[in-house]
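J.: I would like the atomic coordinates for the input below:
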Amino acid sequence: MNYGLESPTFYEISILRQDRGTFSTHAHRCWDVGTSLQVSEPANEFEMHRGAGKRFLVGGGIGVTPIVGMATQASRHCEDFEALYVCGERRSAVFEEELLRLTEGALRLCLTRDISVVAAEVGHFLAQVGPEDHVYVCGPQGLMETVHDVAAALDVHPSRVHRELFAPVTRADSSFEVVLQRSARSIRVHANQSLLDALIAEGVSIAYDCRIGSCGACLVRVVEGAIEHRDTVLMQEDRDAGNVACACVSRAQDGHLVLDL
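T.: Sure thing, here's the model as predicted:
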């Protein structure tokens, strides 16, 4: 969805048809001009900062949608920005013309599936990032990790690199034990289960929203144990303190956590 706009009169959404995608198949087969849909007001959990500094926008795949919204907002407010659009092939670059218009022809377009080529292009793109600038990236996990790594190599402060996930970071997991200090309960979190789901399954009342570590609604206090952080919300100093975790994605490093619950 092209979002990030103030007081919109309409929302423009993009749905890629995937033959095995339940929602996308339904939308392409059943929706038509004049179809009435009941929707809730969108929540912006990937907001662009307003203030000094340049914005470096990187989008890939479906992740380009918030980047288009940010570019539209920056252009409307005459804010300084640059955009890099990464696609495997040109026919997938559905927002190329829109971003070319918004950047006044200065869009950087990277058409490749070779991650080494993408990394080199990202390096050139971020080489001019200054101490007051911000970097925003949304797209496949590989692209976001590349931007994160390149920015770190260029000494861009982590607090100035922002990303939005559409799915949790995937990796092999192990089960671990969680002790709820206040209620004196012990809960086993299985390898294929999130801490949040384990708590809910045991009847623990806990707030949550995104389930991918991007909103911070499910933050829990950690009394004891080393946390494996996988969110995109906490600042580095919060991670270093080791006393709070996002229940939807974070796990125990050593098989044991004690929570203030």
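J.: alpha carbons only for contacts and neighbour counts from here, please
T.: Noted.
J.: let's verify Ser183: helix, strand, or coil?
T.: Per DSSP: H, G, I helix; E, B strand; the rest coil, the local secondary structure of Ser183 is coil.
J.: can you pull up the most central residue in this protein?
T.: In the chain, the C-alpha nearest the mean C-alpha coordinate belongs to Glu164, at 1.4 Å (Cα atoms, centre = their mean).
J.: gap between that residue and Val135?
T.: 12 Å (Cα to Cα, to the nearest Å).
J.: this one as well, want them side by side:
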Amino acid sequence: MSTTTEVLKLRVSSADMLTADIRQLYLEPAVNGQALPAFTAGAHIALQVSLPDGKTDWREYSLVALNDTAAQAPVGYQIAVRRETSGRGGSQFVHESINVGDVLDVRAPRNQFPMENANTSRAVLIAGGIGVTPIASMAAHCRQVGRPISVYYAGRSRSLMAYLPELTELAGPDLHVHADDEQGKPLDVAGIFARLQAEDHVYFCGPTPMIDAILAMAEKQGWPRNQIHFELFSAPPAEDGDHPFEVELAQSGKTLTIPTDKSILDVLIDEGFDPLYDCKRGECGVCATDVLSGDIDHRDYILTAREKEAGNIMHTCVSRCKGSKLVLDM
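T.: Below is the predicted model of the structure:
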């Protein structure tokens, strides 16, 4: 079962296209005078969406607060959603089926990407694409409390980068913009690390290749793990060579076939099981499951190299099987 929180009834008060593929929604209480829960920079809400197969599901979107008042005493929630043409349909629903005036079911804010409390060291904030949404809120919070920042914002083109004018005004000379079509190459992660100071905390959000590049550089540089903070905005993509495999559930005696385009967790839910899960991105650890046998293809961002080598635990939301069969203690 998913970890849940309070469900709010919120009305769409405005909807605007920020770029060709990013839509901003502003959500206010459907009941006049209803107080909304406060949140902190890095928090998200979850919208209930309808998918092309007729099912409903929840999709998480980071809250955008360009000043601390919008977070501490919110009168509404602001999100921005990028249309993912190769996704499962959640962003398509947000772009095509939600209209001003609609009342949506929204799970109250939660924060799985918090900033360190009372930390006065410099916050180095790195955003890739739509990953700017939590990063912009962090920049605003740091400015409010007087914490030094250095902001790196990367995208394919300036015309596709949401909140660029707002970040430019907010961060000023502390903002470094990287547009692929201007630079002709990806973000220079090595250059960023070369400029880090020993006490800096690094916060980053963006596509999986950017996350992987930053984590690899942090490991290469021996950067302290407790000074590295990140959030994916989507599950890791399918990889070449992904194949169907079987999962035997030792406790129930049932064997399931996991197709190429579904995770173990998805199949468990489809088959009527009630597994614990939360992020579905391999970040939170809630879906960790004991493995009795089989060769695990680890794709999470939680287990250490030693834990992965031990091969006795996996995260069913993203990890798969290298061979033909896994036996899980379920």
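J.: report the TM-score for the pair.
T.: Their TM-score after superposition, calculated using TM-score structural alignment, normalised by the length of the first structure, is reported as 0.81; 255 aligned residues with a Cα RMSD of 3.0 Å.
J.: check contacts around Ile212 of the first structure.
T.: Under the criterion of Cα atoms under 8 Å, 6 or more residues apart in numbering, the contact partners of Ile212 of the first structure comprise Leu165, Phe166, Ala167, Pro168, Val169, Asp231, Cys248, Val249.
J.: just give me the closest of the residues you listed to Pro42 of the first structure.
T.: Taking Cα to Cα as the measure, Pro42 of the first structure lies nearest Phe166 of the contacts of Ile212 of the first structure, at 14.9 Å.
J.: what's the counterpart of the closest one in the second structure?
T.: Aligned by TM-score structural alignment, Phe166 of the first structure pairs with Phe233 of the second structure.
J.: with Asp231 of the first structure instead?
T.: Using TM-score structural alignment, the partner of Asp231 of the first structure in the second structure is Asp300.
J.: which residue packs closest to its match, ignoring adjacent ones?
T.: Distances taken as Cα to Cα, 6 or more residues apart in numbering place Gly282 nearest to Asp300 of the second structure, at 4.3 Å, with adjacent residues excluded.
J.: now for that neighbour, how many residues are close by?
T.: By the criterion of other Cα atoms under 10 Å, Gly282 of the second structure has 27 neighbours.
J.: quick one: map it onto the first structure.
T.: Superposed on the first structure with TM-score structural alignment, Gly282 of the second structure falls opposite Gly213.
J.: for Met210 of the second structure, same thing?
T.: Using TM-score structural alignment, the equivalent of Met210 of the second structure in the first structure is Leu143.
J.: with Pro165 of the second structure instead?
T.: Following TM-score structural alignment, the counterpart assigned to Pro165 of the second structure within the first structure is Glu97.
J.: isn't there a helix covering that match?
T.: Yes - Glu97 of the first structure forms part of a helix when assessed by three-state DSSP.
J.: so how far is Glu104 of the first structure from it?
T.: Note on Glu97 of the first structure: its distance to Glu104 of the first structure, by Cα to Cα, is 10 Å.
J.: next one: Tyr3 of the first structure
T.: Taken as Cα to Cα, the spacing of Tyr3 of the first structure relative to Glu104 of the first structure amounts to 20 Å.
J.: out of the two, which sits in the busier spot?
T.: When neighbours are counted by other Cα under 10 Å, Tyr3 of the first structure and Glu104 differ, and Tyr3 comes out ahead with 22 against 10.
J.: what about the closest residue to that one other than its chain neighbours, neighbour count?
T.: Using Cα to Cα, 6+ apart and skipping the chain neighbours, the partner closest in space to Tyr3 of the first structure is Gly69 (4.8 Å). Burial of Gly69 of the first structure, expressed as a neighbour count using other Cα under 10 Å, amounts to 19.
J.: so the counterpart of Gly69 of the first structure in the second structure, which of the three states?
T.: Correspondence of Gly69 of the first structure to the second structure, assessed by TM-score structural alignment: Ser137. When classified by three-state DSSP, Ser137 of the second structure comes out as helix.
J.: would you agree Ser137 of the second structure is in contact with Thr69?
T.: No - checked against Cα atoms under 8 Å, the pair Ser137 of the second structure and Thr69 is beyond contact range at 11.2 Å.
J.: where exactly do the helices run in the stretch 151-261 of the first structure?
T.: Counting by DSSP state H, counting those that start in this stretch, residue ranges of the helices within the stretch 151-261 of the first structure are 195-201, 236-241.
J.: any idea how far the residue nearest to the centre of the first structure is from Pro66 of the first structure?
T.: 9 Å.
J.: what is in contact with these two at once?
T.: Phe46, Cys138.
J.: what about the nearest residue to Leu234 of the first structure once chain neighbours are set aside, neighbour count?
T.: Setting aside the residues directly before and after it, Leu234 of the first structure is nearest to Gly216 in space (Cα to Cα, 6+ apart), at 8.0 Å. Using other Cα under 10 Å as the criterion, Gly216 of the first structure is surrounded by 22 other residues.
J.: now do the contacts for Gly216 of the first structure.
T.: The neighbourhood of Gly216 of the first structure, defined by Cα under 8 Å, 6+ apart, consists of Tyr208, Val233, Leu234, Cys246.
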